[in-house]
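J.: sequence-free structure coming up:
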């Protein structure tokens, strides 16, 4: 996060407190990136030990969310921030909540590996792998945009979710074809479907975080705003 930008609104101990909580968010984001990487690798290889590691990591992420949220609550109660200061604290708190949901999505992928036999995943990996890589890239770029409170990057990433949605729809069509060709595969394919849905939701969560960046910098809530209106706001 740009300290010069923060310096326009806050100073001294308050600045240090927010820098500390920002660092916690970035640490949480780094752990999430590793969790997602492990989840995708376990999905591709069927590595159940790695899938269990993904699920164990989620407990750490949940604990980090609670700690950051408590710190944000303490800052609000102690400092009683207003205007941009308050927007920043809220953006951090909301971002943490969405990061925790991304962790839940990784758990869903890991659970699929534990519950699904390897044969049930055959034929799905190419499309799932592409969507997974895209979701991982979105997460990395979203965290970078949040760290710098970069509105232009946030808007660009926000639009990327349409591509993830398209990849998800392609996966669904492929899975439907597999089920029609072999009805016996339906239970396993449905498990894979849940994993695909979880990856698609990661894109949605990244999109939410980008909206919080725009909210902090521009002071405008852009949730539910269409792309054209959002672009007009950012000009």
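T.: Here it is on my side, so go on. Bear in mind that the values here come from a model prediction, so they are computed numbers and not experimental data.
J.: from here on, contacts and neighbour counts on C-alpha atoms
T.: Will do.
J.: packing partners for the one helix or strand residue 142 maps to?
T.: Per DSSP states H and E: residue 142 is located in helix 125-148. Packing contacts for helix 125-148, counted by 3 or more C-alpha pairs under 8 Å, 6 or more residues apart in numbering; DSSP states H and E, involve helix 12-45, helix 151-181, helix 186-218.
J.: Tell me which of these sits nearest to residue 140.
T.: Of all the helices and strands packed on helix 125-148, helix 12-45 sits nearest to residue 140, with 7.1 Å by C-alpha to C-alpha.
J.: and the helices and strands packed on helix 125-148, which is most packed in?
T.: For these, the largest average neighbour count (mean count of other C-alpha atoms under 10 Å) is found in helix 186-218, namely a mean of 23.
J.: Measure how it sits relative to helix 151-181, angle-wise.
T.: Here the directions of helix 186-218 and helix 151-181 differ by 170 degrees (axes from the mean of the first three to the mean of the last three C-alpha atoms, to 10 degrees).
J.: Please state the offset of helix 186-218 from the chain centre?
T.: 6 Å (C-alpha atoms, centre = their mean, to the nearest Å).
J.: Following the chain past that helix, name the next helix or strand.
T.: Proceeding N to C from helix 186-218, the next assigned helix or strand is helix 227-234, under DSSP H and E.
J.: Please compare the first structure with the one that follows:
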């Protein structure tokens, strides 16, 4: 076997390894989309059994994070990737960590169903619905941008987090009103507040993943960069 054939074989095998680990990330993302949907449905319906299933499925998410991270470590040690290949492996590893945190947020949302009394449900949990749907849509679009490594989509989703933050502020004001009007509702409202905060954090995690997409494509670490500077970079 000549050197050219050997190089093609090594490169081809490396590509397969990269595609495999990317596929694992997408599978993890798909599971998280379902987990978030189930958590929001459990909130909407007051379904404690569904909430418990969401919480139990977090173990699978954690196991997937560990497996993908181990595979990324193995690829770096074995292949010693450089340039865009290294950026891809790092982007995958960082994305996996943020996806695992999204799983934790889903658990927090589901736990609210178990901790909030039925009598308090109508006035408090309903305030999470619009924000939950927004977070779910943002997660779906983020995973799509990651799958295609689409910089334009990543930038658009990155800016979307501002809307999620504003929704969180609006919900928080609403929940504060509930507590002032009826001090007996404070424990239940606080539970909902933490769950709403978890939804807001999903937006933050999606924003992080979009930054990893931009990092991979552009070769520039854009964390902590404001929107104007980021837009200039992508022109």
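T.: Received, thanks. On a predicted model such as this, the values are computed, not experimentally measured, just so you know.
J.: quick revisit: now the helices and strands packed on helix 125-148 of the first structure in JSON lines, with distance to residue 96 of the first structure?
T.: What follows is those, written out as JSON lines (distance: least, C-alpha to C-alpha, whole Å):
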{"stretch": "helix 12-45", "distance to residue 96 of the first structure": "7"}
{"stretch": "helix 151-181", "distance to residue 96 of the first structure": "16"}
{"stretch": "helix 186-218", "distance to residue 96 of the first structure": "9"}
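J.: check contacts around residue 18 of the first structure.
T.: By C-alpha atoms under 8 Å, 6 or more residues apart in numbering, the residues touching residue 18 of the first structure are residue 89.
J.: ok, average deviation of the helix holding residue 142 of the first structure from the second structure?
T.: Here the mean offset of helix 125-148 of the first structure against the second structure after fitting is 0.7 Å, by mean C-alpha distance after the TM-score superposition for the first structure.
J.: Would you mind pulling up the elements that whichever helix or strand residue 60 of the first structure is part of packs against?
T.: Per DSSP H and E: residue 60 of the first structure is located in helix 48-79. Here helix 48-79 of the first structure touches helix 12-45, helix 83-115, going by 3+ C-alpha pairs under 8 Å, 6+ apart.
J.: The shortest one vs helix 125-148, what angle?
T.: Interaxial angle, helix 83-115 of the first structure versus helix 125-148 (the same axes, to 10 degrees): 160 degrees.
J.: What helices and strands are in contact with helix 83-115 of the first structure?
T.: helix 12-45, helix 48-79, helix 186-218.
J.: if we can go back for a sec, got the buried residues for the helix holding residue 142 of the first structure?
T.: 125, 127-129, 131-136, 138-148 (16 or more other C-alpha atoms under 10 Å).
J.: after superposition, how close is stretch 32-44 of the second structure to the first structure?
T.: Compared with the first structure after fitting, stretch 32-44 of the second structure has a mean deviation of 0.4 Å; criterion: mean C-alpha distance after the TM-score superposition for the first structure.
J.: In the second structure, what residue corresponds to residue 34 of the first structure?
T.: In the second structure, residue 34 of the first structure lines up with residue 34, judged by TM-score structural alignment.
J.: before we move on, back to that, distance to residue 171 of the first structure for the helices and strands packed on helix 48-79 of the first structure - can I get that in a markdown table?
T.: Formatted as a markdown table, these follow (distance: least, C-alpha to C-alpha, whole Å):
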| stretch | distance to residue 171 of the first structure |
| --- | --- |
| helix 12-45 | 15 |
| helix 83-115 | 15 |
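J.: Residue 71 of the first structure: which of those is closest?
T.: Across these, closest to residue 71 of the first structure is helix 12-45 (C-alpha to C-alpha), at 7.1 Å.
J.: tell me the angle of the closest one relative to helix 83-115?
T.: On the basis of the same axes, to 10 degrees, helix 12-45 of the first structure is oriented at 20 degrees to helix 83-115.
J.: Quick check: which of the helices and strands packed on helix 125-148 of the first structure is nearest to residue 231 of the first structure?
T.: So among these, helix 151-181 is nearest, using C-alpha to C-alpha, at 7.8 Å.
J.: picking up where we left off before, superposed on the second structure, what's the mean shift for the helix holding residue 60 of the first structure?
T.: Looks like 0.3 Å for helix 48-79 of the first structure (mean C-alpha distance after the TM-score superposition for the first structure).
J.: Identify whichever of the helices and strands packed on helix 125-148 of the first structure lies nearest to residue 79 of the first structure.
T.: Among those, the nearest to residue 79 of the first structure by C-alpha to C-alpha is helix 12-45 (7.6 Å).
J.: Mind putting the helices and strands packed on helix 83-115 of the first structure into a markdown table with distance to residue 116 of the first structure?
T.: Shown next, in a markdown table, are these (distance: least, C-alpha to C-alpha, whole Å):
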| stretch | distance to residue 116 of the first structure |
| --- | --- |
| helix 12-45 | 10 |
| helix 48-79 | 10 |
| helix 186-218 | 6 |
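J.: And stretch 159-176 of the first structure, how far out from the chain middle?
T.: Stretch 159-176 of the first structure has its C-alpha centroid displaced from the chain centroid by 17 Å (C-alpha atoms, centre = their mean).
J.: Alignment lookup: residue 121 of the first structure to the second structure.
T.: Using TM-score structural alignment, residue 121 of the first structure pairs with residue 121 in the second structure.
J.: Sounds good, over and out.
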